[in-house]
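1. model the following, please.
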Amino acid sequence: MMIDFSTALYLGLVHPARQLGDYPALTTGTPASLAVAPLARVLAAQAAALQGCEAGMVAPSTLHLAIDVFDKLGRTHALIADESIYPIMRWGLERVMGMGVPVAWFRHADLADLSRQIRLRWGGRPPAIITDATRRESAPVQLARYQKLARKHGGVVVVDHSQVLGILGERPSLRTPWGHGGGGALRHAGLGPDAPVLLLASWSKAFGAPLATLCGPLALISDLAREGPTQSHCSSASEAALRAGLNALALNHKYGTRLRQRVWQALRHLQQGLRRLAHSALPDLRISRQTHPMQHLCLATTARTQALHRGLRERGFRTALLRQRDGRYAVAIIVRADHAAGDIEALLRSMVALAPRLPAVSDNAAGERLFLEEREHV
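-> The predicted structure follows:
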């Protein structure tokens, strides 16, 4: 039996059919803009309340919502996107680019470059700043500063916060860096419902429900719900997905604090073990320093990183091998609330056992440059 460290069900929520009850049909078969499913209205309102926003809407996926958002903002705003945004957001932008809408790009998480792009925006349009909620190293973006820039110029910030919804929340502190409640990026940044921010999120991560929400200012959400292309041509999320979303909210309200504490404990356990490995069996190990359930592991060469991934799978551990922007790879290990301490210890023991079998750092026949930097070492 495989021990799975590759799935992003951070809180361990899975929504078996017995929890969702009976329903007469999976879908209404009616475009969402004509007849929103009753449960979709309920879920949208509760999602907005959780995330600290004025209003919300629900769709089957983040791609549906990305299409709606960029179709509208492309006609009224100057689109300025982080060069490292998640592919689904990029696909939404590529659609409007194909329709002739210009898109400017700023260097990843670089506020100075973003400010420069805003100053250069064409036609005097207000900016729509498009970003993920986290930087490459999983630290939160400086959302308060992004929205300050947007507000100054009459614009809006569009945030994909799929990776932090259900994890980050309000009132973060040194003792509780994730904050409380799991409401996501706006809550974590301490911003109010009047902030010019649109929060787009998949619920297939921490909440384990196959749907997506868009939350933000009431006027903008109302326009998107009425005029968005996918709202006019696609049905609402399925009844099963909506029930799973509502079940996730109920479970988050009742058990969320306890589940996030379990994830936190599993994460600290993993990070402490990886630090030990970096000082013993795997001295070239580079790991994430940030406190996110998804941890990226890199060794000094691509061959070593890939061999670690293969070796763990052979020993019964499922991890993810992620291609990085520079062409190299990282092993992603994701901890969840349902991981036992024994699962993590077994993973760490397997890494120790695999260390002598990995390709030597000197086995670099292709002339690959070593990418471990001293400042990145554990």
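2. contacts, neighbours, all on C-alpha from now
-> Will do.
3. return the distance of the residue most central in space within the chain relative to residue 209.
-> Geometric centre of the chain, nearest residue: residue 163, 2.3 Å, by CA atoms, centre = their mean. Computed as CA to CA, to the nearest Å, the residue 163 to residue 209 distance reads 14 Å.
4. same check on residue 327?
-> Distance from residue 327 to residue 209, by CA to CA: 32 Å.
5. more neighbours: which of the two?
-> residue 209 (24 against 8; other CA atoms under 10 Å).
6. looking at it, the more buried one is touching residue 245, isn't it?
-> Yes: in this structure, residue 209 is within contact of residue 245 by CA atoms under 8 Å, at 5.4 Å.
7. overlap in contacts, the two.
-> residue 203 (CA atoms under 8 Å, 6 or more residues apart in numbering).
8. can you give me the helices in the stretch 1-150 of the chain?
-> Ranges of helices within the stretch 1-150 of the chain are 17-20, 38-51, 62-76, 87-98, 111-119, 143-152, based on DSSP state H, counting those that start in this stretch.
9. can I get those in JSON lines with mean neighbour count and distance to residue 345?
-> Shown next, in JSON lines, are the helices of the stretch 1-150 of the chain (neighbours: other CA atoms under 10 Å; distance: least, CA to CA, whole Å):
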{"stretch": "helix 17-20", "mean neighbour count": "12", "distance to residue 345": "32"}
{"stretch": "helix 38-51", "mean neighbour count": "20", "distance to residue 345": "35"}
{"stretch": "helix 62-76", "mean neighbour count": "21", "distance to residue 345": "35"}
{"stretch": "helix 87-98", "mean neighbour count": "17", "distance to residue 345": "33"}
{"stretch": "helix 111-119", "mean neighbour count": "16", "distance to residue 345": "40"}
{"stretch": "helix 143-152", "mean neighbour count": "18", "distance to residue 345": "36"}
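10. make JSON lines from the ones you listed and add distance to residue 249 to it.
-> Converted to JSON lines, these look like this (distance: least, CA to CA, whole Å):
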{"stretch": "helix 17-20", "distance to residue 249": "13"}
{"stretch": "helix 38-51", "distance to residue 249": "8"}
{"stretch": "helix 62-76", "distance to residue 249": "19"}
{"stretch": "helix 87-98", "distance to residue 249": "25"}
{"stretch": "helix 111-119", "distance to residue 249": "34"}
{"stretch": "helix 143-152", "distance to residue 249": "24"}
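11. what does stretch 251-258 contact?
-> Residues contacting stretch 251-258 (CA under 8 Å, 6+ apart): 11, 166, 180-182.
12. rerun that using 10 Å as the cut-off
-> Stretch 251-258 has contacts (CA atoms under 10 Å, 6 or more residues apart in numbering) with 11, 13, 15, 50, 166-167, 179-183, 206-207, 245-250, 259-260, 262, 264, 337.
13. please generate a structure for the following sequence too, so the two can be compared:
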Amino acid sequence: MDFTSALYLGLDHPSRTLAPWGQFTLGTPAVLEAPPGTVETAQALAELVGCERGMVARSTLHLFWDVFGGLGGRGQALYWDEGSYPVAQWGVERAAARGVPARNFPHHSPGALARLLARESRQGRRPVVVCDGWCPGCGALAPLDAYLEVVRAHGGLLILDDTQALGVFGVPEPGLPYGTGGGGSLRRFGLQGPDILWCGSLAKAFGVPMAVMAGGAKVVARYEELSETRVHCSPPSVADLHAAERAVAINLREGDVLREELARRVGHFRGRLRQAGLSAVGGLFPVQRLQFPPGVDPRKVHERLSQREIRTVLQRSRCGPEVSVSFILTARHRAAELDQAVEVLVEAVHGRHPGRTRHE
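-> The predicted structure is shown next:
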């Protein structure tokens, strides 16, 4: 049983389900000619997440290379949540190497950010604040509304990596644990504005290895003009774009149904953990980071699960315990699989030999 895949909604896009294409790639950089459907797909994704305009790229690494490379050295300063995903931090490092002042602040702490910006406001630089929408480590949404309030008080820009939340969270709706629409964190909080730059990969819930940047029309146009990866790197392939089109269509047609199914699976898993005397961080988000009793070594638990052919993630958290074991759930997992996995997990936690049953 596999609990390592982040295809939360179970979308995998077999070739037979995609529209056909005459060329896999055009052989030209996007600055000369974008593959067919690029503009339409970027716009559909921008509207999904609640922004005016979008721009696609092969990955968030490509996007952040452009975003942070385009920051001005003297006019702006970077402030990043210390729990941010490493790819965003690589972008911060690129900006810092170009002379942009960069400081981190405590994870999910708008108060610390406010105090930091207040101290440095006399330097006259525009603050650019970087954070993730959802943190799998502590299992919580970032306080985006509070972050944005601080950013706006100083005339700054909020850069959001929303890869985890895209396709899972959406507009709050009674009876729907994740909300409706799957547009991500901005939709969850009801936030929008030209001082937000949204970035995210479709490789999780939507199952497509490409990324999109979205925001106000002017700011996206600026980064599109400054983009180095549009000149020196390949754009998403035609196949990627067709998969993205399919993912957006499925999300519109049956995304809320898939998210309800996912929530049931996560709820079932957490219920079985409680019955077994165990627990996990993550709420109803599909990444469930296990919490073990004192003295239990997560590495040994992971190894024992592997011996029973149950694949889990040995996770080094940026904001939690140094090492932990996580189960990643999808809408395709069956209740019987989850029941069996928890039974084996209990044996692994208590150090029983992988070949023995509970009655031996």
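14. what's the burial count for the nearest residue to the residue nearest to the centre of the first structure once chain neighbours are set aside?
-> In space, and not counting its chain neighbours, residue 163 of the first structure is closest to residue 205: 6.8 Å by CA to CA, 6 or more residues apart in numbering. Residues lying near residue 205 of the first structure (other CA under 10 Å) number 22.
15. one more: residue 256 of the second structure?
-> Neighbours around residue 256 of the second structure, by other CA under 10 Å: 23.
16. what's the counterpart of it in the first structure?
-> Correspondence of residue 256 of the second structure to the first structure, assessed by TM-score structural alignment: residue 257.
17. I'd guess that match is in a strand, am I close?
-> No: Residue 257 of the first structure sits outside any strand when classified using DSSP: H, G, I helix; E, B strand; the rest coil, being helix.
18. quick one: terminal-to-terminal distance for stretch 32-40 of the first structure?
-> 9 Å.
19. tell me the residues of the second structure aligned with that stretch.
-> Using TM-score structural alignment, stretch 32-40 of the first structure pairs with 30-38 in the second structure.
20. how far does the matching stretch sit from its chain's centre?
-> 25 Å (CA atoms, centre = their mean, to the nearest Å).
21. what lies in contact with that stretch?
-> 21, 23-29, 43, 54-57, 224-225, 227-242, 244-245.
22. drop anything exposed from those.
-> 25-26, 28-29, 43, 54-57, 224, 227-230, 234-242, 244-245 (16 or more other CA atoms under 10 Å).
23. thinking residue 243 of the second structure is in contact with residue 206, fair?
-> Yes: under the criterion of CA atoms under 10 Å, residue 243 of the second structure makes contact with residue 206 at 8.8 Å.
24. look at these two and report which has more neighbours.
-> residue 206 (29 against 26).
25. OK, contacts around the closest residue to the more buried one other than its chain neighbours?
-> Counting by CA to CA, 6+ apart, residue 206 of the second structure lies nearest to residue 247, which is 5.6 Å off, once chain neighbours are set aside. By CA under 10 Å, 6+ apart, the contact set of residue 247 of the second structure is 9, 11-13, 167, 202, 205-208, 241, 253, 255.
26. over to residue 25 of the second structure?
-> Per CA under 10 Å, 6+ apart, neighbours of residue 25 of the second structure: 34-36, 234-239.
27. re earlier: now the common contact residues for residue 163 and residue 209 of the first structure.
-> In contact with both residue 163 of the first structure and residue 209: 202-203, using CA under 10 Å, 6+ apart.
28. hang on, the earlier thing: in helices, which of the contacts of stretch 251-258 of the first structure appear?
-> 50, 245-250, 259-260, 262, 264 (DSSP state H).
29. farthest-separated two in those residues?
-> 246 and 264 (24.2 Å; CA to CA).
30. list buried residues within the contacts of stretch 251-258 of the first structure.
-> Judged by 16+ other CA under 10 Å, buried ones among the contacts of stretch 251-258 of the first structure: 11, 13, 15, 50, 166-167, 179-183, 206-207, 245-249, 259-260, 262, 264, 337.
31. hang on, the earlier thing: conserved subset of the contacts of residue 25 of the second structure in the first structure?
-> Compared against the first structure with both residues aligned by TM-score structural alignment, their matches' CA atoms under 10 Å, these retain 35, 234-239.
32. now intersect those with the helices, please.
-> Those of these lying in helices (DSSP H): 238-239.
33. which two among the kept ones among the contacts of residue 25 of the second structure are spaced furthest apart?
-> Farthest pair in those, by CA to CA: 234 and 239, 13.3 Å.
34. can you tell me which of the kept ones among the contacts of residue 25 of the second structure is nearest residue 315 of the second structure?
-> Taking those together and measuring to residue 315 of the second structure by CA to CA, the closest member is residue 236, at 29.3 Å.
35. show the contacting residues for the closest one.
-> Counting by CA under 10 Å, 6+ apart, residue 236 of the second structure has contacts 24-25, 30, 34-35, 38, 56-59, 209-211.
36. got a markdown table for these, with distance to residue 299 of the second structure too?
-> Below are these laid out as a markdown table (distance: CA to CA, whole Å):
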| residue | distance to residue 299 of the second structure |
| --- | --- |
| 24 | 42 |
| 25 | 43 |
| 30 | 44 |
| 34 | 46 |
| 35 | 45 |
| 38 | 44 |
| 56 | 38 |
| 57 | 36 |
| 58 | 34 |
| 59 | 31 |
| 209 | 30 |
| 210 | 32 |
| 211 | 33 |
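37. and which of those residues is nearest residue 149 of the second structure?
-> For the contacts of residue 236 of the second structure, the nearest to residue 149 of the second structure is residue 211 (26.7 Å; CA to CA).
38. if you skip the residues just before and after it, what's nearest to that closest one?
-> Nearest non-adjacent residue to residue 211 of the second structure, counting by CA to CA, 6+ apart: residue 201, 4.1 Å away.
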